[in-house]
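Asker: need a structure here:
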Amino acid sequence: MGWEGFGARVWAARRSLSLSLDYLAAQVYVTTGMLQEVESGALDPGRRVTQDLDRELRLAGQLWDAWAAAHLATLLQGGATVTDALPEVLQVRAYAPLVLPDPYLTDAYATALHRAERPMACASLDEDRPHVGRLLPTSGSAPYHCLVIDEGALTRTLAGPDATRAQLLHLHRLAQSDRITVHVIPTGTPYHPGLRGAFWTLNYSPAHTLVYTPQPCGPGHLTSEATHVKTYADLFATLQGVALSAEDSLHRITEIAARVPTPERRALHS
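Answerer: Here you go, the predicted model:
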């Protein structure tokens, strides 16, 4: 179903409840003109407005799912990258076996990671990598995030002690947010099925999810193919099951940060 079909559903539901355009627009905090564009199929209303419409029109999630289907079809038909896909996401689940994903990085650590990757990266392809915004502990309007990460990604030396400690403390602060959960898979955990590479699942509604697989160069790959989505969702659940709890993961991050040499320790050692 495209945007014309979506708009027709909004129009039919509004008429069935005998609601005026002006009244419904006021209830969902948009202009009457914008709601007219939605009903005509000329505009993607976005997830927030759609959820409000779904509630006001008493559609029990049906309109939300219809929006997600149309939104994902538009993204994939347009050759979208993960940067294009993220703004309307409800929940991001990310698994990272080697390095922290971009949203969790400090500027200093991101610079060190970029420097480490540069020898194996083609400059022209590096320019094609997605630019993903950084998370902040106070990002109240951000989607929900759940990160599962191997402990080796936190202990691997990529930056100096100060930048490394700052990165770990930043991750710790993020993990205390109501919208961000971090699970650490401890070093020494037996073989698990996530060792072949990183992936994200991007959830737009209860029934519609994209999978993103990042790559060292280029934009990575997005897919909504149902079998792949289910496989990655099951894989994430398995990885979360072998990881530490969110509370124990916070303690582990603190322990790792405490082992990073401080300036005083370096001075005493020398």
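
Asker: okay, CA-based contacts and neighbour counts for the rest of this
Answerer: Will do.

Asker: can you pull the buried residues of stretch 153-162?
Answerer: 153-155, 158-159, 161 (16 or more other CA atoms under 10 Å).

Asker: now, which of those residues lie within strands?
Answerer: Members of these lying in strands (criterion: DSSP state E): none.

Asker: What is the nearest of these to Ile253?
Answerer: Checking these against Ile253 with CA to CA, the nearest one is Leu154 at 8.0 Å.

Asker: Distance of the closest one relative to Val184?
Answerer: Using CA to CA, to the nearest Å, Leu154 is found at 9 Å from Val184.

Asker: How about Leu195?
Answerer: 14 Å.

Asker: the more surrounded of those two?
Answerer: Val184 (26 against 12; other CA atoms under 10 Å).

Asker: and that one, helix, strand or coil?
Answerer: strand (DSSP: H, G, I helix; E, B strand; the rest coil).

Asker: Help me confirm that it comes into contact with Ala153.
Answerer: No. Using CA atoms under 8 Å, Val184 is not in contact with Ala153; the gap is 9.6 Å.

Asker: What separation is there between Thr138 and Val182?
Answerer: Thr138 is 16 Å from Val182, by CA to CA.

Asker: From the neighbour counts alone, determine which of the two ranks first.
Answerer: Neighbour comparison, Thr138 and Val182: the larger count goes to Val182, with 26 against 12 (by other CA under 10 Å).

Asker: isn't the more buried one right up against Tyr144?
Answerer: No. Between Val182 and Tyr144 there is no contact under CA under 8 Å: 11.4 Å.

Asker: Before we compare anything, build this one as well:
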Amino acid sequence: MTARDRRFRHITQDQDDLGLAEGLRAMPQQTNPTIRQRRLAAELERLREAAGLTREEIAERLDWHATKVWRVESGRSGISTGDLRDLLDIYQVNGPRRDALIALARHVRQKGWWTEYRDVLTGSYLDLEAQASMMRTYEPQLIPGLLQTEAYARAVVRAALVMDPKEVRRRTEARMARQQLLADDRDGPRLWVVLEEVAVQRPVGEGDTMREQLQRLIDMSEHPRVTIQVIRTSAGAHPGLSGPFVLLDFPAPEFFAPIVYLETAASGLYLEETEEVLRYTLMFDHLRAIALGPAESVKFIQSIQSGLGSRE
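Answerer: Modelled structure (predicted):
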């Protein structure tokens, strides 16, 4: 693996919203290529090197400016579908991989829903989440954003010391818009969530906020693409104590390798090295093994909810 491959695999840190993986700020492609553009660029460089060709040779064959190949491979410039087809002809790429690269090039030019909230969202997580076929999430402290009620989300945003009412509203709206990923029962990514007991016990918000949030978990447990498990505190020490993480899998794993997203209060780090992904995959498998089963988890959440009562 080249040094440049490693640089792409260890994607730069992105600022997030209280570690809840909230979005992508639209920036000029020349200075801040999206994750999709960087992946396409890295794959095109890999294909050229595998073909044993230099950038100068590619530029000469296609009658391009000498710097064009470099700009495409560095992610500083996009590439048209026609130019991409010409490159893939040279690299003799056909079949599913060719189709996937062409589809990726088209997606690079598309704006995600989150760009409407660029005034309050930063980072690149949603660009990946939108492409994922499965997300495996471990969360020790809070209910994940995809499963939050509006009242719970608002309370979490305020807890992050966001004082401006307009910003609180915009961040809450963005989190609710993000949940469209799960709006369709049949189409979209699978979500497997492992929560610590403290995440469902911790009182967040006022009035019936927590009761309604627990009902949201109970309801979402019946979603065909959602699995929820709870780790009881009595399970003791385990590998997840190092912090929350998300494992993202993609529809074409031979082309898009899984990614691990690590979140903190102020930033997020993406990992793609095979050894790192395997480590977190084994960690998640261990966590779901020591957690209550899905049915038992729902019963446990229901018992907590019953203890809260109604504050009407």
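
Asker: picking that back up, out of the buried residues of stretch 153-162 of the first structure, which two sit at the greatest distance?
Answerer: Distance extremes for those: the farthest pair is Ala153 and Pro161 at 15.0 Å, using CA to CA.

Asker: Nearest spatial neighbour of Glu4 of the first structure, chain-adjacent residues omitted?
Answerer: Gly41 (3.9 Å; CA to CA, 6 or more residues apart in numbering).

Asker: neighbours around that neighbour, how many?
Answerer: Neighbour number of Gly41 of the first structure under other CA under 10 Å is 18.

Asker: what sits against it?
Answerer: Under the criterion of CA atoms under 8 Å, 6 or more residues apart in numbering, the contact list for Gly41 of the first structure reads 2-8.

Asker: Spatially central residue in the second structure, please.
Answerer: Glu129 (3.6 Å; CA atoms, centre = their mean).

Asker: Which residue in the first structure aligns with that residue?
Answerer: Alignment note: Glu129 of the second structure maps to Leu86 in the first structure; criterion TM-score structural alignment.

Asker: Check the spacing between its match and Pro137 of the first structure real quick.
Answerer: Taking CA to CA as the measure, Leu86 of the first structure falls 18 Å from Pro137 of the first structure.

Asker: Also Ala8 of the first structure?
Answerer: From Ala8 of the first structure across to Pro137 of the first structure, the span is 40 Å (CA to CA).

Asker: corresponding residues in the first structure for the helix or strand where Glu60 of the second structure lies?
Answerer: Counting by DSSP states H and E, the element that carries Glu60 of the second structure is helix 55-62. Counting by TM-score structural alignment, helix 55-62 of the second structure pairs with no residue of the first structure.

Asker: Can you name every helix or strand that that helix contacts?
Answerer: helix 68-73 (3 or more CA pairs under 8 Å, 6 or more residues apart in numbering; DSSP states H and E).

Asker: After the helix it packs on, which helix or strand is next?
Answerer: In the C-terminal direction from helix 68-73 of the second structure (assignment by DSSP H and E), the next one is helix 81-91.

Asker: ranges for the helices of the first structure?
Answerer: 3-16, 21-27, 32-40, 47-56, 62-77, 82-85, 107-117, 123-126, 152-155, 161-175, 226-242, 246-259, 263-269 (DSSP state H).

Asker: Serialize the ones you listed to a markdown table and add fields for distance to Gln215 of the first structure.
Answerer: Converted to a markdown table, those look like this (distance: least, CA to CA, whole Å):
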| stretch | distance to Gln215 of the first structure |
| --- | --- |
| helix 3-16 | 32 |
| helix 21-27 | 42 |
| helix 32-40 | 36 |
| helix 47-56 | 28 |
| helix 62-77 | 18 |
| helix 82-85 | 12 |
| helix 107-117 | 12 |
| helix 123-126 | 10 |
| helix 152-155 | 16 |
| helix 161-175 | 22 |
| helix 226-242 | 16 |
| helix 246-259 | 26 |
| helix 263-269 | 36 |
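
Asker: List just the one of those that sits closest to Tyr95 of the first structure.
Answerer: helix 226-242 (7.2 Å).

Asker: farthest pair in the contacts of Gly41 of the first structure?
Answerer: Largest separation among these by CA to CA: Gly2 and Ala8, giving 10.1 Å.

Asker: which one in the first structure is aligned with Glu196 of the second structure?
Answerer: Alignment note (TM-score structural alignment): Glu196 of the second structure maps to Asp150 of the first structure.

Asker: So that match sits against Pro97, correct?
Answerer: Yes. Contact between Asp150 of the first structure and Pro97 holds when scored by CA under 8 Å: they sit 5.0 Å apart.

Asker: the more surrounded of the two?
Answerer: Applying other CA under 10 Å to Asp150 of the first structure and Pro97 shows that Asp150 carries more neighbours, namely 23 against 20.

Asker: which residues sit in contact with the more buried one?
Answerer: Residues counted as contacts of Asp150 of the first structure (CA under 8 Å, 6+ apart) are 96-98, 184-187.

Asker: same check, this time on Ser297 of the second structure
Answerer: Counted by CA under 8 Å, 6+ apart, Ser297 of the second structure has contacts 228-230.

Asker: would you list these in TSV and tack on distance to Ala103 of the second structure?
Answerer: Shown next, in TSV, are the contacts of Ser297 of the second structure (distance: CA to CA, whole Å):
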residue	distance to Ala103 of the second structure
Ile228	32
Gln229	35
Val230	38
